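>>> let me see the structure of the following:
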Amino acid sequence: MSDEANDEMVDVEETLRQPIVAVTGHVDHGKTSLLDLLRSIGGNKTNVMNREAGGITQELGVTNVPSELLVKAIQTMPFKDKPKFESPGIIFLDTPGHESFGSIRNRSGSVADIAILIVDIVEGFKPQTIQSIQILEENNIPFIIVGNKIDRVHRWESKRGRSSWQSWNEQSQDVQKMADDFYYKLLGQVASHSKFNLAKYWEGIKTFDIKNDRLFVPMSAKEGEGLQDLLFVILAMAEKFAREDLIIHEQDMAEGYVLESREEIGVGKTIDIILTKGTIRVGDSVAYNTNEGPVADSFHGDDTSSVRIRSIRKPIGMTEMRDAGKRWENVESASAAAGLKLVIPRMKEIHIGSKIFFPMPEDDLESLFTEMKLENKRIRDEAPIMCSICHDVLSRKEFSTLHTNPNAVGKGFSQGCQTAREVREGAVVKARTFGGLEAVLYELKKRKIPISHAEVGPVNKRDVREILATGNDEHKFLIALAVKGNVQVENELKEAAKSKKEVDFNYVQGDILYQIMDQIDELVEQIREKAANSDDGPVFRPAQIRYLNMSFKDKPAVFGVQVLKGQIRVGQELLRDDGTGRVLGKIMSIGTEGETVAHEGQQVPIQVNIRFSRSNISDDEIFYGNVLEEDSKKMKQVSLSESETDAFIEIVKIHQEILQEFSYGFGWKP
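Here you go, the predicted structure:
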């Protein structure tokens, strides 16, 4: 077959869908401003930045830019030959900027064909920028570095609608030099945090290597400069390097992701989705996830429990789906990629942020259900739980596959915890979306706060009962992200607050995750300070001492020591650091003037209730000031110094690993 014939077959068979572009980056570096600029070229002046809670994007938003507007924008580029593209448009996903939304960004990453990573060209990389690059690399998603806020370069002269390539070359030499300095700073940061080389797109696009290179596009979303450059680079990269994913295969089962669910007056249950694969039609069956597991249509037309699409609505023009209001049109069918509103009667409480499928009667529902259950399993696996023996907090998956698994020696297996079980107490987490739930669990795991229950949906009475069963005050949080309690629960909580009635847990509710976590951090600190200042605090604090090779009396033994860490007190036992866990004896006195305590750095004589001999104390031998069993359980509520923490880590090891006292230090973590 001739090459011409091959080319003709490709032209006939290959139809491309819109590339899906994840817009990600650090808070305040301009993601939402860029999307506002995009919508402005379509005549829609919606200001999403003003709508976002706290100015931070909380969920994924979808904006579709049709091909006619892309062509119009790209034609303003200073090219001799105008570029041509096959894509029917571009779909942009606005992803959350706070670092805790890694799991939601992961979800958008799994949807996206390409990403744009927005960086304030003056500020450079931030923690969220670095995390975004890591997520994009893990998902093998090509990305473009957008150097936004180029107008912040001193004396930069912006012009709305101008190409940033053209603008860069039209600046004065000293301004270009300053812009270059910021660019080279970014180049170094990209090299430090990824495997890629960075190149200005107009210099690197012809020799671009997807495995080694990433392109840089300067722009100013605020001044409207450089948008056409970005659109050009997106289409060039997507159609060349993500082409296989863009090709439409008619035989694929339709699927997408749920962005929102609501009851609408006069309409009923509706969901907003992004359709990522296939074609859907009015009357098609639906399969989706709930807290109880997957739900699917039975494919029997007379079945009153059937779950099928009653209507399909598309936002008119370039309206951002979350701002569409009444700007929708009804259609009989829609193909990927598209942001859509579906009306589906009898739909149960669907997981917002989860996958949704549209199977045909010939599709294998059993295999589909197996795939769908994995999504719920991921939440279960990543939930932070506490080990019943060592009381470490780790994900459920780590607990079962590493921590208690003898086949994982050297990879996380703990010998003393082989027979451990998961402790079923801790925080209760509720969230409006699947991704939000994942994000909260991620944050709690970082803070070593275990959970007893987590699911999508409003707070209910069962959640209150569960949190009341939690014993540790540092874990006693009922957390609600972007949801509230049902009416009865909210009324009870408000009534308790009004009457100043003490509620035996902390109810932390809000729409922005990092504010919730800041509040939890403050509450934990308050709980610890209260415990440390209470009268029933620990009798002894952890310490480490060293024998100074000088003795003054044999019976009872009096010898010199240096306090290396923490503080020792009269009455405190001294633990040997020789692998036996034995107690040397008890301190009877300190110093020569009746002191009761010696602090870190001091060298003092101590009297111990043993007979001194060279057989029971060696030169430079190390001992630990022991903490009583009952006091060890209070340490989780005590603020320890860094050196006290180091000493107590070793004391806990002696009790748990050598003496096999697994309840010692319950709940304490450094």
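>>> could you use CA atoms for every contact and neighbour count after this?
Fine.
>>> so which elements touch whichever strand or helix holds L575?
Secondary structure from DSSP states H and E places L575 in strand 573-576. Where contact means 3 or more C-alpha pairs under 8 Å, 6 or more residues apart in numbering; DSSP states H and E, strand 573-576 is packed against strand 583-590, strand 622-625.
>>> sequence B follows; please return its structure for comparison with A:
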Amino acid sequence: MPRQPILSVLGHVNAGKTSFLDAIRESRITEGEAGQITQMIGATEVPLETLEDVCGGLLNQLDTEIEIPGIMFIDTPGHAAFSSLRKRGGSISDIGILMIDIQEGIQPQTEEAIDILKNSGTPFIVALNKVDTVNGWNTDSDLFTEGMREQQDHVQQQVDQRIYEIMGELNDHGIVSDRFDRVDNFQEKVAIVPISAETHVGIPELLMVVTGLSQNYLSDELDIHEGIGKGTVLEVSKEKGMGTTADVILYDGIMESDDTVVYGTSDGVKETEIRALLEPRPLTEIREDKHYSETDKVEPAAGVKISAKDFEGIISGAPIRTASEGKIEEAREEVEDELESLSYETSTHGIVVKADSLGSLEALMTEIEDKDIQVQKAEVGPVNKSDIVKAEDEESEHRAIFAFNVGVTDQAQEALEKDKVKVFQSKVIYEILDGYTEWKQDLKEKERKEKLESVSRPARIRLMPDHVFRSSTPAVVGCEIVNGVLTSGSKLMTPEGDVIGSVKSIQEQNESIDQASKGDEVAVSISGATVGRNVDEGDILVTDINSDDYRVLQELEDLLSSGEKSVLDEIVEVKDRKNPHWKLG
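I've put the predicted structure just below:
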């Protein structure tokens, strides 16, 4: 008999991934989850008897038998977690189930899931969930095909309309699809199975499509090979009385309790002795079941908790092998090869990237490379103080840390209070990337505005009659800003280009200000000016822009008001008449 296939369930938040598995195993893990959303990777083995029970009536209708021993479902909290279920050359998942809300269609995380499924080469089907929410839907049958026939015409039309719309959205992503009972070639078209995790409608058909695909197209992949046990670490945890343990998905080979464990870490390959192989009970979720049974031997595909003598440095998503004495070197080479395929090109400068597993890191780094973001460090684990120190030394747009599904240590949190480094923390890749993009744009805009504040702005001012407070050293005169923006430190000249002096300070109602805009009436202190000698009441003056400031003003032209642009054109004419080469500075 072949091994059971491994299925990963992916989808946007709240699309119904865990509710779907709850419907199959008749458990209520969702109720204990924060916000009704899966918080960590889970694995559930559904045995043959349960498949036959759920699909019973359909099996009789189709006059067929289930040949696989069961199905192992992997419930992923985010699509990067799916990448943790990897092996060299692809994913350990034999089939993906892409969960889509019939009312919402393809959402940002759905797009991420599609990309990851396509990149890993994993065949998949679409579970179109929440068909029971279509207005007017009503049936007592668990079979979608029967339920659909029972609906009124307008309800059938609504369901079909939504299916066609989602077929169109999938087509935009290069995926040819159709409703499962209309698919003529499952190798060329992705099957869409409308279901309701809430009422169980369509679940028998979904399981039958999965079973059919497994038996008809994946028979070679489901062969069990003797020898080295090959797996991927789902989660690492500390168990009372057992120390550090690893929840593992065994996808090929055999694991035996007297084998040596060879595993990957951030520092390379390590090995240790097995203390115990612990299996969860059937129809229980590996992370929820605390009543394991010890076994001497595990065959694929299976979820198993490994208790070992010392799991130093073991991390989620790492490759893991179990081997007898004569096979240990071969196992080490396999783990080394897989770790090599997970190495990333980093730069001398750039952001810091941290993730909860190697697979998550891989998925995030793939997206980062597509965005051309420089990375100086990419590691598994929480954000620590050394990450903050590294980021602090960077240019402003690289003073950032991507924290995918990981926390921040207390020491790092203290260092962060200096507010020099920005941490983008989320369980969703696109939220991190969108947050960084928006922050970087805001940062650039802030830097541009600061740059504009550092130069003389174009301004035309009028010295107001009867408002001379001091005639010289420096002259203090009441001025009206006729146009543009006058800034402290600017030089002033006549409309003929004769330099008068520099703005030492600007005051409004006896308070110093950095700048004054069109329409403002302010007191201006002008060093170098003497009222009655080189300037008189009622005179018009303009700012004298040097070549460096002119280049900055051109670069930041979109930040200038129309008045400033108009005055700048006037200033350029004046300066060009006096010295045609002034712009070369």
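>>> residue in structure 1 paired with N483 of structure 2?
Alignment note: N483 of structure 2 maps to a gap in structure 1; criterion TM-score structural alignment.
>>> for T543 of structure 2, see how far away N483 of structure 2 is.
Distance of N483 of structure 2 to T543 of structure 2, given as C-alpha to C-alpha, to the nearest Å: 11 Å.
>>> same check, this time on L128 of structure 2
As defined by C-alpha to C-alpha, L128 of structure 2 lies at a distance of 66 Å from T543 of structure 2.
>>> the two: which is more packed in?
Per other C-alpha atoms under 10 Å, whichever of L128 of structure 2 and T543 has more neighbours is T543, with 30 against 27.
>>> helix or strand for the more buried one, which one?
Assigned by DSSP H and E, T543 of structure 2 belongs to strand 540-544.
>>> equivalent analysis for F469 of structure 2, please.
Here F469 of structure 2, judged by DSSP H and E, is contained in strand 459-470.
>>> for Y514 of structure 1, same thing?
helix 513-533.
>>> can you point out the buried residues in that helix?
513-514, 516-517, 520, 523-525, 527-528, 531-532 (16 or more other C-alpha atoms under 10 Å).
>>> and for stretch 76-93 of structure 2?
Quick answer for stretch 76-93 of structure 2 (16+ other C-alpha under 10 Å): 76-87, 91-93.
>>> Three-state assignment for E375 of structure 1, please.
Assigned by DSSP: H, G, I helix; E, B strand; the rest coil, the conformation of E375 of structure 1 is helix.
>>> please tell me how far it sits from G61 of structure 1.
On the measure of C-alpha to C-alpha, E375 of structure 1 and G61 of structure 1 end up 21 Å apart.
>>> quick one: which of these two has more around it?
The residue with more neighbours, out of E375 of structure 1 and G61, is G61; 25 against 17, by other C-alpha under 10 Å.
>>> does the more buried one touch R322 like I think?
Yes. The criterion here is C-alpha atoms under 8 Å, and G61 of structure 1 meets it with R322 at 6.6 Å.
>>> what's the mean distance for the helix holding Y514 of structure 1 versus structure 2?
Averaged over the aligned pairs, helix 513-533 of structure 1 sits 4.1 Å from structure 2 after superposition, using mean C-alpha distance after the TM-score superposition for structure 1.
>>> I479 of structure 1 against F505, yeah?
No. I479 of structure 1 sits out of contact with F505 when judged by C-alpha under 8 Å, with a separation of 10.5 Å.
>>> between these two, point out the one with more neighbours.
With neighbours defined as other C-alpha under 10 Å, I479 of structure 1 and F505 compare such that I479 has more, 25 against 19.
>>> element containing E244 of structure 1, please.
Element membership of E244 of structure 1, judged by DSSP H and E, is helix 243-246.
>>> now the very next helix or strand once past that helix: which residue numbers in structure 2?
Using DSSP H and E, the helix or strand that follows helix 243-246 of structure 1 towards the C-terminus is strand 254-264. Aligning strand 254-264 of structure 1 against structure 2 (TM-score structural alignment) gives residues 229-239.
>>> what does that stretch rub up against?
With C-alpha atoms under 8 Å, 6 or more residues apart in numbering as the contact definition, stretch 229-239 of structure 2 has outside contacts at 41, 84-87, 244-255, 314-323.
>>> trace T284 of structure 2 over to structure 1, please.
By TM-score structural alignment, T284 of structure 2 lines up with T319 in structure 1.
>>> so the counterpart of E379 of structure 2 in structure 1 is in which element?
Residue correspondence, TM-score structural alignment: E379 of structure 2 in this structure matches E455 in structure 1. Using DSSP H and E, E455 of structure 1 sits within strand 451-456.
>>> SS state for W202 of structure 1?
W202 of structure 1 ends up helix, using three-state DSSP.
>>> likewise for G501 of structure 2?
Three-state assignment for G501 of structure 2 (three-state DSSP): strand.
>>> shouldn't it be in contact with K491?
Yes. At 5.7 Å, G501 of structure 2 counts as touching K491 under the criterion of C-alpha under 8 Å.
>>> residue nearest the centroid of structure 2?
Nearest to the geometric centre of structure 2 sits I429, at 1.0 Å (C-alpha atoms, centre = their mean).
>>> show me what contacts it?
80, 364, 404 are the contacts of I429 of structure 2 under C-alpha under 8 Å, 6+ apart.
>>> looking at those, which is nearest D296 of structure 2?
A80 (32.4 Å; C-alpha to C-alpha).
>>> what sits against that closest one?
A80 of structure 2 sits in contact with 116, 359-364, 429, where contact means C-alpha under 8 Å, 6+ apart.
>>> please apply the same query to L143 of structure 2.
L143 of structure 2 sits next to 201-205 when contact means C-alpha under 8 Å, 6+ apart.
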